[in-house]
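Q: here is a sequence with its predicted model. Questions after.
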Amino acid sequence: MTLLDLTPRATSVDRVSTLPVVIIGAGPIGLAAAANLVERGIDFVVYESGDQIAASVRSWGHTRLFSPWKHLVDPASVRLLTAATGWELPDPERAPTGAELVEKYVAPLAALPEISTRVRLGAEVLGVTREGMDRTRTRARAATPFSVRVRTADGFVEDVAGRAVIDASGTYLSPNSLSSSGLELLGMDDIADAVTPALPDVLGRDRARFAGRRTTVVGAGHSAANTLLGLARLADEEPGTTVTWLIRNAQAVRVSSSADDELADRARLGSRVDQAVADGRITVLDGFEIIRARRSDGPVELVGHRRGEVVEHATDVVVNATGFRPDLDMLREIRLELDEIVEAPKRLAPLIDPNVHSCGTVEPHGFRELTHPEQGFFIVGMKSYGRAPTFLLATGYEQVRSVTAWLAGDTASASNVELVLPATGVCSTNLGDGASSCCS
């Protein structure tokens, strides 16, 4: 005989309030969200697909960011670190490398017991929805917990309930296509082993891949420029190394040497690239719209339109520095409101339009601009900017401060968004000895 359990059940609303906030991504922004939730006394869990915290930052750790330390740390995180360990900010006017950012700030933050016990590494988020609901169902939707599907490090797949979801997964793992159409490049499967992601460590870890070979860097931004400078230096040291810069437009409009840029390292980048081109160390192939790739016996052939003609370009290695786009596949069952051009939240898009704004001219914004029709769901950090390359870490920190205040019911604090950014020219990245691909 089956006995009925007559114990009173909590209402759906009561249950939701007992669940943790789910944070996707354990990079600087995801961990800043965690720190703010610690201060608010709100439970959370962080899922990081990499096997280490800040896995994406580590992959370009040789790169020097544009921003100095004073613009790279989150206030709530600093308060927690200082109280727990006596942590001190490194030289506030110096720009660190990605590796230094992780070693001296992100890793110590993640190691704090109130955060480390809630971080799950090697945990890939496969999808987000509401419990028992696809995106078409409306009744009681806001009172229904989120359900986050996660594949753990051991391959087990489970659904995790949450009261809210903060997606800080970034865009580094979702590069734009090499094809000018935006679609997957025809013939990509044939040349995939010859294509590397943006910001390879050409003078260090990845040196053997480029030394003595022909490399073509595709892209018109600062990540491309940084890689080009590294390759030009490699060509000085390794005979047979050649460097080609392939861009779709007539010029690389995002690489600037503006004297008005307060991020001095970035301001110098454009002039350094110009000089390398003038010296013949970098060959520019402009106005080239890639339509197809193929490989015969050895070299890669990029086929495209250039000045009204179909042309071919042969190379050994291709660096895809065409920028990034948000991975929206895992959000198919979430009700999003995205701008049709840059794929950023609809209210945020006009504030970050790269045709109008640089990093430093983005207005302060918070939970209101990041709100979607799906109540309690937020995309923050680089991913919130969609395809716009104008993101600064300081902007992301203010985003998560506002969002977590809203989750705590502190609407006044959530609405009071303030942000002081460095004045900048155009947006993207520089390395000094290395290089970065976002505005930070």
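A: That came through, no problem.
Q: only C-alpha atoms for contact and neighbour calcs from this point on.
A: OK.
Q: got the contact list for stretch 229-246?
A: For stretch 229-246, the surrounding residues in contact (Cα atoms under 8 Å, 6 or more residues apart in numbering) are 202-203, 210-219, 228, 272-273, 276, 281-286, 288, 433-434.
Q: which of these fall within helices?
A: 210, 228, 272-273, 276 (DSSP state H).
Q: out of the residues you listed, which end up buried?
A: Neighbour counting with 16 or more other Cα atoms under 10 Å marks 210, 228, 273, 276 as buried within the ones in helices among the contacts of stretch 229-246.
Q: L351 against C359, yeah?
A: No: between L351 and C359 there is no contact under Cα atoms under 8 Å: 10.3 Å.
Q: can you tell me what sits against stretch 250-266?
A: 66-67, 220-222, 225, 267-271, 286-287, 422-432.
Q: which of these are buried?
A: Buried among the contacts of stretch 250-266 by 16+ other Cα under 10 Å: 66-67, 220-222, 225, 267-270, 286-287, 424-432.
Q: just the ones in helices from the residues you listed, please.
A: 222, 225, 267-270.
Q: for D14, state which of these is nearest.
A: H222 (48.9 Å; Cα to Cα).
Q: returning to that earlier point: quick one: which of the contacts of stretch 229-246 sit in strands?
A: Members of the contacts of stretch 229-246 lying in strands (criterion: DSSP state E): 214-218, 283-285, 288.
Q: dropping in the other structure now:
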Amino acid sequence: MNNILNKTLPVAVLGAGPVGLAAAAHLVARGFTPLILEAGAQVASNLESYRHVRLFSPWQYNVDKVARGLLLAAGWQAPEPEALPTAGEIVEHYLKPLAALPALAAGLRLGHRVVAITRAGFDKVKTRGRKDAPFVIRAATLEGEREYLASAVIDATGTWSQPNPLGAGGLPAQGESALRDRIAYGMPDVLGVERQRYAGRRVLVTGTGHSAAGSLLALATLAEQVPGTRLIWVIRGRQSARLFGGGEADGLAARGLLGMRLKALKQSGRLELHEEFRIASLAATASGITVSGDTGATIDGIDEIIAATGARPNLGITRELRVRNDPWLESTDLLAPLIDPNEHSCGTVRPHGHRELAHPEHGYYAVGAKSYGRAPNFLMATGYEQVRSVVAALAGDMLAADDVQLELPETGVCSTRQAYASEPVASACCGGPAPSQETACCVADAEAKEQGKGGCGCPSLPNLAPSAKPAGCA
């Protein structure tokens, strides 16, 4: 955007999660008035739904720098940067205090679910004078529909509330809707409020990311406490040996530990794993749910299902805007080559800002997880840099807007070639694919173990300096 916005109208921020509130903080710092529309009854309602989950990234990656400055000026005490917060702690100790700052609180509207965005007096077809017309945001509230005018829109509505279905083809599996009351999407509180739902039950978990891993480990703890609790893990490919992450070599230690614990769980025999199982249908029987794959294989006697299959953006609210999304990722179009999970992990995403996030609709930006569409490799720190660049562009500070810098820790579990490739890729693993050892992830790891060492874990390491690579890894 080449001109400074007219500041007589607010800039609408859709979503009061971490990225949305960071955008509001940057707007305040640049002299704009933010209008923050949040669908939930409180800020960060998506994080609130999994508040029991401890994140694998420490506080230093979870607090936006400008938001931090505003909070410190108000007397906030910053948490220990290396400590690992739960999602609930992020909400209570960071996001709620941030939203309570007067400059943000004045524009915060809770219980406002955005249902549509357009231009005042302009449908999608009309061009002349379009970019000078304000945006109209229509929201559903308890008091009925309301409309707001805005000079620009930063869409941080995310994807969490639109979970992907169980069906491998992107559609719900046959019978999925009828059995919805026995399916939990995301990360249920297995050891807390939903303990009785899973205790002593035969539970199937599907998915290959951190949500699936976290649920499996929680169920394993429950199984130690309640006999009869059984764990079944279903994945669509055959890459379980590479799903366990970078181990001790992971740039985020907690993420590496997560993978190591999951690997140990499988090796102990406490986890029943079904690879290359693509769910086609579900059927209720006298003995429980029968889960059928597309090859005819079945898993019987399932009591509960946890679907950790990712999420997708709600593209319907921009139906009357001129947006350009990637045809398969459903991400912002120019961003797609930089984040394609067939090629990139969380840690190999290149820096990107307002130019990659822009749409043909002048003044509209999708940021955060929504900008990534169906790609699962989004990190919170990425969203913070996105909104810094976007708000600088809205302010006309193109030098700052174009100075995009992004430092991300090397990833383990979400390494793209690990999670998506059907065949081993030598370049994704130090020293090439592992030989015959089941517990080794690559050649260097296997050689280290043959020498009596603990191995090195071997994630994809091309971006690490030699001094940062673990011993034994090429």
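A: Right, received. Where do you want to start? From a predicted model like this one, the values you see are computed outputs, not experimental measurements.
Q: got the contact list for the counterpart of E369 of structure 1 in structure 2?
A: Correspondence of E369 of structure 1 to structure 2, assessed by TM-score structural alignment: E356. By Cα under 8 Å, 6+ apart, E356 of structure 2 lies in contact with 332-335.
Q: all strands for the stretch 301-440 of structure 1, in order.
A: Secondary structure of the stretch 301-440 of structure 1 (DSSP state E, counting those that start in this stretch): strands located at 309-315, 317-320, 377-379.
Q: quick one: which of those strands is nearest E184 of structure 1?
A: Nearest to E184 of structure 1, of the strands of the stretch 301-440 of structure 1 and by Cα to Cα, is strand 317-320 at 12.5 Å.
Q: what stretch of structure 2 does the closest one fall on?
A: Using TM-score structural alignment, the residues of structure 2 aligned to strand 317-320 of structure 1 are 304-307.
Q: what's the average distance of the matching stretch to structure 1?
A: Once superposed with structure 1, the aligned residues differ from stretch 304-307 of structure 2 by a mean of 0.6 Å; criterion: mean Cα distance after the TM-score superposition for structure 1.
Q: farthest-separated two in the ones in helices among the contacts of stretch 229-246 of structure 1?
A: That would be F210 and R272, which, of those, are the farthest apart (Cα to Cα) at 20.7 Å.
Q: find the centremost residue of structure 2, please.
A: F378 (5.2 Å; Cα atoms, centre = their mean).
Q: which ones are touching that one?
A: Contact analysis of F378 of structure 2 by Cα under 8 Å, 6+ apart lists 346, 368-369, 372.
Q: and with 10 Å instead?
A: The contact partners of F378 of structure 2, taken as Cα atoms under 10 Å, 6 or more residues apart in numbering, are 339, 345-347, 349, 368-372, 414.
Q: look up how far V125 of structure 2 lies from the counterpart of G170 of structure 1 in structure 2.
A: Mapped onto structure 2 by TM-score structural alignment, G170 of structure 1 lines up with G158. Distance of G158 of structure 2 to V125 of structure 2, given as Cα to Cα, to the nearest Å: 27 Å.
Q: looking at these two, which one has more neighbours?
A: G158 (25 against 10; other Cα atoms under 10 Å).
Q: touching, the more buried one and M380? I think so.
A: No: between G158 of structure 2 and M380 there is no contact under Cα atoms under 10 Å: 11.4 Å.
Q: list residues touching both of those two?
A: The overlap between the contact sets of G158 of structure 2 and M380 (Cα under 10 Å, 6+ apart) consists of 19, 368-369.
Q: next, format those as CSV and append distance to A400 of structure 2 and neighbour count.
A: Formatted as CSV, those follow (distance: Cα to Cα, whole Å; neighbours: other Cα atoms under 10 Å):
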residue, distance to A400 of structure 2, neighbour count
V19, 19, 32
G368, 19, 28
A369, 23, 27
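Q: what residues in structure 2 pair up with stretch 218-229 of structure 1?
A: Under the criterion TM-score structural alignment, stretch 218-229 of structure 1 matches residues 206-217.
Q: how far does the matching stretch sit from the chain's center?
A: Distance, stretch centre to chain centre, for stretch 206-217 of structure 2: 13 Å (Cα atoms, centre = their mean, to the nearest Å).
Q: for stretch 138-155 of structure 1, same thing?
A: 23 Å.
Q: separation between T227 of structure 1 and S59 of structure 1?
A: Distance of T227 of structure 1 to S59 of structure 1, given as Cα to Cα: 14 Å.
Q: now D154 of structure 1
A: Taking Cα to Cα, one finds D154 of structure 1 at 23 Å from S59 of structure 1.
Q: these two: which is more packed in?
A: More crowded of D154 of structure 1 and S59, by other Cα under 10 Å: S59, with 16 against 8.
Q: how about the contacts made by that one?
A: Counted by Cα under 10 Å, 6+ apart, S59 of structure 1 has contacts 98-99, 172, 198-201.
Q: try it again at 8 Å.
A: Contacts of S59 of structure 1 by Cα under 8 Å, 6+ apart: none found.
Q: just R355 of structure 2 next, same as before
A: Contacts for R355 of structure 2 (Cα under 8 Å, 6+ apart) come out as D402.
Q: can you check I166 of structure 1 too?
A: Applying Cα under 8 Å, 6+ apart, the residues contacting I166 of structure 1 are 21-24, 30, 377-380.
Q: let's see 10 Å
A: So I166 of structure 1 contacts 21-25, 30, 33-34, 46, 376-381, 400, 403-404 (Cα under 10 Å, 6+ apart).
Q: and if you look at S287 of structure 2?
A: With contacts defined as Cα under 10 Å, 6+ apart, the neighbours of S287 of structure 2 are 300-303.
Q: make it 7 Å
A: By Cα atoms under 7 Å, 6 or more residues apart in numbering, S287 of structure 2 lies in contact with G301.
Q: what does the one 4 residues further on give?
A: For V291 of structure 2, the contacting residues are 279, 281-283, 298-300, taking Cα under 7 Å, 6+ apart as the criterion.
Q: equivalent analysis for P145 of structure 1, please.
A: With the criterion set at Cα under 7 Å, 6+ apart, P145 of structure 1 makes contact with 16, 130-131, 161-163.
Q: what do we get in structure 2 for it?
A: Structural alignment (TM-score structural alignment) places P145 of structure 1 against P134 in structure 2.
Q: and that match, how far from R109 of structure 2?
A: 19 Å.
Q: now swap in R138 of structure 2 and tell me
A: From R138 of structure 2 to R109 of structure 2 the distance is 13 Å (Cα to Cα).
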